[in-house]
Structure formats: C-alpha cells, structure tokens
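1. sequence plus the predicted model coming up.
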Amino acid sequence: MAAALGRAAGRARPVPAGLPIPPGLPIAPCRGCGDGDAAGWARRERSYWRALRRQVLGPPVPPFAEPVQVGAPVLRGAAAAVAAEQLGGPELRRLAKALTAGLRARPCLGLSAPQLGVPLRVFAAELPPDRCAGYPPALRRAHRIEPFPLRLLVNPALRVLDTRLVTAPEGCASIHGFSAYVPRHWAVHVSGVDELGALVSWEATGWAARIIQHEMDHLDGILYIDRMDTRTFTNVAWMELMD
C-alpha cells in the first residue's frame, strides 16, 4: 500500500476535460491547453507523506488553522446566524480562539468564520499599535489608520453613518498574494455580541470602518473582488516573480 501511494503521488498527469476526477488523483496542468484551461485543471501534487498523513489523520476539520482560498464554496454562501444556545458554548469559544490566532499569525486585520470553514456570522478584527506604525504616515493620515483592540462580533448588524465612498487598497487572506482598490463607506456602526453573549457596539471611521465592511461582506458571501476597480487588481509580488 505504501509503495502504491508513493508511485501515485509521483505520477501527475493531465485529465481530459469533461471526465470526472477520481478521488486522490494528482493532477498536473494540461500542457496543450490555453492558460484558462490549464489553470482550471492545475492541482498541487500531493507527496507520499502528505497522502499518508491524510489517510491516517483524515481531512482537516473546521475551524481550520489556515484561511480557505477563493474557490471554496463556504466563501460564497450567506453565513447562518449563531443560535442563542451556542453563546458561551465550547464550539463558539473554540471558533473565537481560532479567529484570534489566525489574525495574529499573519499580516491580517480582520478574519471571518467562513474563511476558516465555519459558515456562521462571526468575525474578529484587531489593529495593534506596532502594526499600525508600519503604514506610511501619509496613508495613516489620509485614511485615519489608528490602532484598535481585538474585537469579536457574533451576529453583527451594520449601519452606515457616513455614506461618502473612499477608495483604498485592500487584500484578503482568502485571495492570497493579490490586492485591489475598493470603495467603502467612510464611517459605520456595527453591533452584536461576543462569544460569551456580552453586547458589543463599535462606531468606526476610516480604516477600521473599511475592515468592518470587508468582514461583513464575507458573512454574505461577498469578496472584495466583487467590489473592486478591476483595473487595479494586482499580484503584490509581481516584481519578485520577474527576478
């Protein structure tokens, strides 16, 4: 069995369009196809050790340690409200812990439950002072980028306080390596409860308001690419990739 797994993992081959993909089959880009077709069929080859680990441990269980990437169905569905009896429970506390850890493990200012594979209306956001100081001073002034403490909101409701639209660059942990300019309202108010059921009320302006709107979109199955100026969509590492 181990030898068979090793041989399968080492032989990636293209699959003709229109045919079902057998479970566990390693897929390679189809060399004769156009870029669109090749991108559609390309899959990361699973090594022998990855295949063996999956066979022993089974698939990962939400909440995931890493954000799912665009293409995952959970990112495109409307998240469900958290039931009152779940407040303070172990599952919601575990989700809150995973969101907090996910925020602090990468350059990420907001993270929603759907991004960790959990289709519930929960998000967390935080902008520590040290991370805030990393923004250029001119950008901080123009977009009111100011630190704010960790906030976790369950079943959040959004109200727009200032309808002016301001355009600024955004990225997303679920669209790794890209960014684009996106218009957002300048000031909003969001309210809900935390994982224990305590009331949370947050009036935000500038960058914090942008983060809130980005995360609220996630709860409705909307990504920033749905709102972006398409001409500004950028691979943030394009210069490095040319080296």
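-> The structure has been received and is ready for your questions.
2. CA atoms for contacts and neighbours, from now on please.
-> Will do.
3. longest strand of this structure?
-> Longest strand of the chain, by residue count under DSSP state E: strand 148-171.
4. so for that strand, what gets flagged as buried?
-> R151, L152, L153, V154, N155, P156, V160, T167, A168, E170, G171 (16 or more other CA atoms under 10 Å).
5. which one of the residues you listed is nearest W238?
-> G171 (14.8 Å; CA to CA).
6. now do the contacts for L139.
-> I145 (CA atoms under 8 Å, 6 or more residues apart in numbering).
7. circling back: closest one of the buried residues of strand 148-171 to G18?
-> For these, the closest approach to G18 (CA to CA) belongs to G171, at 33.8 Å.
8. look up the closest residue to that closest one, ignoring the ones flanking it.
-> Nearest residue to G171, sequence neighbours excluded (CA to CA, 6 or more residues apart in numbering): S179, at 4.5 Å.
9. which helix or which strand is home to that neighbour?
-> strand 178-193 (DSSP states H and E).
10. just checking, next helix/strand downstream of that strand?
-> strand 199-205.
11. and the comparison structure, right after this:
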Amino acid sequence: MPDRHPTGSPSDPSPATMASAAWLRETVGSMVERHGTTGELPPIVQLGHPALRMRAAEVDGQLDDGLLDGFLRLMRAVMHAAPGVGLAAPQLGVPLRMAVLEDQFQVSPETADVRERRPLDFFAALNPTYAPRGTRRAAFYEGCLSFAGFQGVVDRPADIDARWEEPGGAVRQEAFSGWQARIFQHETDHLDGIVYIDRALTRSLTTNANYLQRWASPGIEGARAGLGF
C-alpha cells in the first residue's frame, strides 16, 4: 500500500450541490460552450470521483432542449474519441441519468459469434432501466473508460428487457441480447453508482497490456484456467 497522506480540502462540490438543477445547468453549459468554441472535450473522470459513486438524478427538465441536445452531442464526441461503445453522464462528472451507446467496431467472425456481438446503432438513453429476461447468463471481459488500463470478467444476464426515454420524451422499450445487453447494463449501472469492478470476478482483473498479450481470445476459458477464477 503506498504511503499517501491527504493534504488540503476536497475541491469537488457536495453531492447535494451536484444534484441541484442550477449546478447541473452551469456545469453542463460550460462544457458545451467550451466544446462549441474551442473543440475542447472534457476529461473522463476516473474512479475516486464522487459522481461515479452517486445515484444520478432523474432527467426531469434540469436542462432545456438546446442544452440537452448539446450535451448529448458532446457525450457522443467524447465516446468516439476515447474510443468506447458507451458513455454515461457521471463519467463526465455530471450525475444525471443519461447515457449514449453505439457499437460499430469491427471484430472477427469468431468473436462476434462467441460474444453475440452485433452492431448497435447510436442512441441516447434518458432514465434507462433494465430487467433480466429469462435465466441465461454470460461472462466476458469488460473495460471501463473510468477505470483506465484494466479489464475484468463480469457475469451478467445475457438477455434483458430495456426501457428508456428519448430526448424528445418518447418512451422506448426493447429486448437486447449478447453484447448489446452487456453495453446497456454497463452504462445503466453507472447511473446507480456502480462500476463494473463492483461486479467483476476479481481474480480475473488484468492490465490492458496483459489482456492483449495473454487473454484476448473470444471467450474466457484461457484466462479462467491461467488466473484461477
């Protein structure tokens, strides 16, 4: 354990302040304005930031339509630049229940088959929820843009019923399976203060470098045998 002694006082606002409509409007407005004028993308916050451990506030008119649209565009830009297949608002330090999802990455036919990974067209999900559909489960490695440099195996329901609101207010319901279900669960978990490492088989945890060198196969059988989980 490294010897670290805190100095000074925390600079982050209190959870109550972060959930207030005024703080949300000011914070999001500032991000969107900087991106619009300079192209600057906000950093993805890392484990230890309080927004990642809060239950995010329901999206309920805190941002007007223009600001909401601008923030979702910004979130999509951050997700693409990372790059990733999903991004939740708390990962930008904003505790609102919204996420963007999109998976157009090319994978091998074997990987696509084993992981049930199919392309996922972009969409924004406000106030998303999900429930398992049936009893089928699947365990694969996951990474997180807010826990940079590591991956771990997470066992999740393989099929879910998902529900969310679109930015215009319409309610969507859809059944997801395989990798699409995994992405939806991962991003929705962020809105409840859950990071994938909370659900991971901890003996499976690996650096990205070791994952690519040793365990980057379509399934997890090799990693399970080699790491003993």
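-> That came in fine, so what should we check first? Note that the structure is a prediction, hence the values are computed from the model and not measured.
12. what's the longest strand of the first structure packed up against?
-> strand 122-127, strand 178-193, helix 207-219 (3 or more CA pairs under 8 Å, 6 or more residues apart in numbering; DSSP states H and E).
13. check the mean deviation of that strand from the second structure.
-> With mean CA distance after the TM-score superposition for the first structure, strand 148-171 of the first structure departs from the second structure by a mean of 1.1 Å once superposed.
14. distance-wise, check the one residue sitting closest to the centre of the second structure relative to E58 of the second structure.
-> In the second structure, the centroid-proximal residue (CA atoms, centre = their mean) is E187; its distance is 3.7 Å. E187 of the second structure is 15 Å from E58 of the second structure, where distance means CA to CA, to the nearest Å.
15. longest helix in the first structure, please.
-> helix 90-104 (DSSP state H).
16. in the second structure, what residues pair with the next helix or strand after that one?
-> Moving toward the C-terminus from helix 90-104 of the first structure, the next helix or strand (DSSP H and E) is strand 110-112. Taken onto the second structure by TM-score structural alignment, strand 110-112 of the first structure occupies residues 86-88 there.
17. and A138 of the second structure, what's its match in the first structure?
-> Counting by TM-score structural alignment, the partner of A138 of the second structure is V166.
18. tilt between the longest strand of the first structure and strand 178-193?
-> Orientation check (axes from the mean of the first three to the mean of the last three CA atoms, to 10 degrees): strand 148-171 of the first structure against strand 178-193 gives 150 degrees.
19. what residues does strand 148-171 of the first structure touch?
-> The set of residues that contact strand 148-171 of the first structure without belonging to it, under CA under 8 Å, 6+ apart, is 81-82, 96, 121-129, 177-195, 200, 208, 216, 224.
20. the longest helix of the first structure vs the second structure, average offset?
-> Taken over the aligned residues, the distance from helix 90-104 of the first structure to the second structure averages 1.6 Å (mean CA distance after the TM-score superposition for the first structure).
21. quick one: buried residues of that helix?
-> L92, R93, L95, A96, A98, L99, T100, G102, L103.
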